[in-house]
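Asks: Quick one, structure for this:
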Amino acid sequence: MIDVSTASPAPATAAATDGVPRSGLKRGTGKLIVGSTIVTVFVLAALFAPWITLGDPQAQDLANRLAAPSAQHWLGTDSLGRDVWTRLVFAAQVDLRVGILGAVIPAILGTLIGIAAGFGNRVVDSSIMRFSDVIVAFPLFIFFLALVGLVGPGEGFWFLGPGELPIIIGFALISWVVYARLMRTEVRRVRSLDYVRAAETGGLPRRRVIVGHVLPNAMNQTFVYVFVDIGLAIVAVSTLAFLGVGIPLDTPEWGAMISSARGYINTNWWLIVAPGAAIATLAVGLALIGDGLDDRLKQS
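Replies: Presented below is the predicted three-dimensional model:
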């Protein structure tokens, strides 16, 4: 006879975790930790820039121009004797500011338009989608060239620096399309679920259906894409600055720093490597956060 009181509970424990691999419980955690650490370092550096640098990114020392990295100048000096480390850290303020606003504003605008398309009738949906096709047809960088020429670099607006406003406007006018299409697809998917149909047929006001039932389940992919889009926006604004569009070349900005140092790549390579590495590292960190969130959402 088998004594059930002493039977091992192992099979029951194994059965309880059936279908949920142990490794799957932490899926995406590593990416989130690494990505969040990278982004946090950049954000903190931007916030505390005056205290972790020499203080003035425009201060010139012509007698000490193109100096090699040293204890006094960690990343050397540029062609005007300006401290590269100081300019690199202050540049994070510009790129993060433009990158975040260049992704969040289109995300909000595109989300609202996508909801209108997803809940609208066939005419509204078709009109929005055809208009988005027209917007996508515009070459992005040519559009920025025209916009900057029309608006001009200016002297800065509110807390924005010179040349940042037209770039952010450009992102808002172009990048909303991706979010609108994404939200439209997610809204239509969620609306087809039984509990949402029941809420609609039960007479629940549309506003409550959208806010209480649709948005919480349709926003997941938008949150994922926002982090990736911030990285893309930072790369785009650095590219524009490298081409001399929008951000003035004397502004501490990573793309502008690379552009100013092009003539010294063979002799002072660190002038280009430092801002280039900053762009790549921050973009990778943001992509890891987006990828980690995507893994978590797929798991749930």
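Asks: drop to CA atoms for contacts and neighbour counts, all remaining ones
Replies: OK.
Asks: what about residue 138, neighbour count?
Replies: 11 (other Cα atoms under 10 Å).
Asks: a strand runs through it, doesn't it?
Replies: No. Per DSSP: H, G, I helix; E, B strand; the rest coil, residue 138 lies outside any strand segment and is coil.
Asks: What's the end-to-end length of stretch 117-124?
Replies: Counting by Cα to Cα, to the nearest Å, you get 6 Å between the two ends of stretch 117-124.
Asks: Then stretch 191-207?
Replies: For stretch 191-207, the end-to-end distance is 13 Å (Cα to Cα).
Asks: Just want the most central residue of this protein.
Replies: Nearest to the mean C-alpha position of the chain, counting by Cα atoms, centre = their mean, stands residue 230 at 1.4 Å.
Asks: Quickly find the element holding it.
Replies: Using DSSP states H and E, residue 230 falls within helix 220-242.
Asks: same for that helix, what does it pack against?
Replies: Counting contacts by 3 or more Cα pairs under 8 Å, 6 or more residues apart in numbering; DSSP states H and E, helix 220-242 packs against helix 84-119, helix 176-191, helix 254-260, helix 270-299.
Asks: Please identify the deepest-packed of the ones you listed.
Replies: Stretch with highest mean neighbour count among the helices and strands packed on helix 220-242: helix 254-260 (a mean of 25; mean count of other Cα atoms under 10 Å).
Asks: which residues touch it?
Replies: Applying Cα atoms under 8 Å, 6 or more residues apart in numbering, the contact partners of helix 254-260 are 88, 91-92, 95, 237-244, 247-250, 271-272, 275-276, 278-279.
Asks: returning to that earlier point: out of the helices and strands packed on helix 220-242, which comes closest to residue 68?
Replies: helix 270-299 (8.6 Å; Cα to Cα).
Asks: now the other sequence, so there's something to compare against:
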Amino acid sequence: MKAALARWFDSDVGHSFRTSPVAMAAAAVAFLCVFCAVFAPWVAPHNPFDISTLVLGDAQLPPAWIERGSAKYLLGTDDQGRDILSVLMFGARISLVVGIVSVLLSMLIGVALGLLAGFMGGWVDTFLMRLCDVMLSFPAILVALMIAGVGRALFPNAANTVAFGVLILAITLTGWVQYARTVRGSTLVERNKEYVQAARVTGVSKRRIMSGHVLPNVMGPVLVLATIQVATAIITEATLSYLGVGVPITQPSLGTLIRNGNDFLMSGEWWIALFPGLMLVLIALSVNLLGDWLRDAINPRLR
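Replies: This next block holds a predicted model:
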């Protein structure tokens, strides 16, 4: 493990990371957000979902540095007396899980279809690309809204796992197209190169050529796209939750927290909506900056 990490730091990508203050700052912010989300039950000051610990008398307290604020609640409390800082950690946990899982599924579907379309060509390529065109003709958030809304209507009393599954499916079906088109374009270039022709001459099967030869050489752009798509998926999840068709209210994500806090903006309790919004911006911005750095780092023309 240490040897692999040392080799990475000595590589061109590692050197690019060490010499980029923006990438290092974005990585630090992303790591902090992910760490707090993953270990929320242990690092959060309070358990916001333990009803026995909630005190209604502490509801709508401002942040600690404002008059009436309490050092017990650093970022204040919401209308139920829950600690905002603790709620952010648990809410980011849900948003990250939905975003990462949906991106992995989108990447799996998109890479497989794009590789198949680019390598096989003919009617397979035509059919899959026309399918991509149809998907791109609809706004992504509209498709996600429709799928999530239909899923919630068909399963109004479904368990949380089913609701999460419907939300992940909605984001996945709107995200695979970018991977398919990217991989298809790279595959069209790779399939005519000498190493692929040599594999064909020696009798290697098409499936073996696609999985063992072409796929590793088209994964660079896919990794960059996946990094950026994580932020897009998290924002999409937050949008759907804000509109009421996302995760259940019993498992609030950042979008649900922003929606709840929006009801108190006009009454002066701005911190209930502001801090979840800032958390969402930090996660999306740090991931996007890492994606931009990775795109430049693996591009040989920029070295």
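Asks: And the TM-score between them?
Replies: Here the TM-score for the pair of chains, by TM-score structural alignment, normalised by the length of structure 1, is 0.84; 274 aligned residues with a Cα RMSD of 2.1 Å.
Asks: that older thread, how about the helices and strands packed on helix 220-242 of structure 1 in a markdown table, adding distance to residue 169 of structure 1?
Replies: A markdown table is the format used below for these (distance: least, Cα to Cα, whole Å):
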| stretch | distance to residue 169 of structure 1 |
| --- | --- |
| helix 84-119 | 8 |
| helix 176-191 | 11 |
| helix 254-260 | 19 |
| helix 270-299 | 21 |
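Asks: Residue 69 of structure 1 touches residue 84, doesn't it?
Replies: No. If you go by Cα atoms under 8 Å, residue 69 of structure 1 and residue 84 don't touch, sitting 9.1 Å apart.
Asks: hey, what's in contact with both of those two?
Replies: Joint contacts of residue 69 of structure 1 and residue 84 (Cα under 8 Å, 6+ apart) are 75-77.
Asks: Out of these, flag the one nearest to residue 196 of structure 1.
Replies: residue 75 (57.3 Å).
Asks: Am I right that the closest one falls within a strand?
Replies: No. Read with three-state DSSP, residue 75 of structure 1 is coil and lies in no strand.
Asks: Now do the contacts for it.
Replies: 68-69, 83-85, 270-271, 274.
Asks: could you redo the last one with a cut-off of 6 Å?
Replies: Neighbouring residues of residue 75 of structure 1 by Cα atoms under 6 Å, 6 or more residues apart in numbering: 69, 84-85.
Asks: quick one: which of these is nearest residue 15 of structure 1?
Replies: Of the contacts of residue 75 of structure 1, the one sitting nearest to residue 15 of structure 1 (Cα to Cα) turns out to be residue 85, at 56.4 Å.
Asks: ok, that closest one to residue 44 of structure 1 distance?
Replies: For residue 85 of structure 1 relative to residue 44 of structure 1 (Cα to Cα), the value is 15 Å.
Asks: Likewise for residue 111 of structure 1?
Replies: 29 Å.
Asks: One more: residue 118 of structure 1?
Replies: Distance, residue 118 of structure 1 to residue 44 of structure 1, by Cα to Cα: 39 Å.
Asks: just residue 103 of structure 1 next, same as before
Replies: From residue 103 of structure 1 to residue 44 of structure 1 the distance is 20 Å (Cα to Cα).
Asks: Ok, residue 91 of structure 1 next?
Replies: For residue 91 of structure 1 relative to residue 44 of structure 1 (Cα to Cα), the value is 13 Å.
Asks: and of the helices and strands packed on helix 220-242 of structure 1, who's closest to residue 170 of structure 1?
Replies: Closest among these, using Cα to Cα: helix 84-119, at 8.2 Å.
Asks: how far apart are the closest one and its match in structure 2?
Replies: Superposed on structure 2, helix 84-119 of structure 1 shows a mean distance to its aligned partners of 0.6 Å (mean Cα distance after the TM-score superposition for structure 1).
Asks: Quick one: distance of that helix to the chain centre.
Replies: Relative to the centre of its chain, helix 84-119 of structure 1 is centred 6 Å away, using Cα atoms, centre = their mean, to the nearest Å.
Asks: Which elements pack onto it?
Replies: If you count contacts as 3 or more Cα pairs under 6 Å, 6 or more residues apart in numbering; DSSP states H and E, helix 84-119 of structure 1 packs onto helix 164-174, helix 176-191, helix 220-242.
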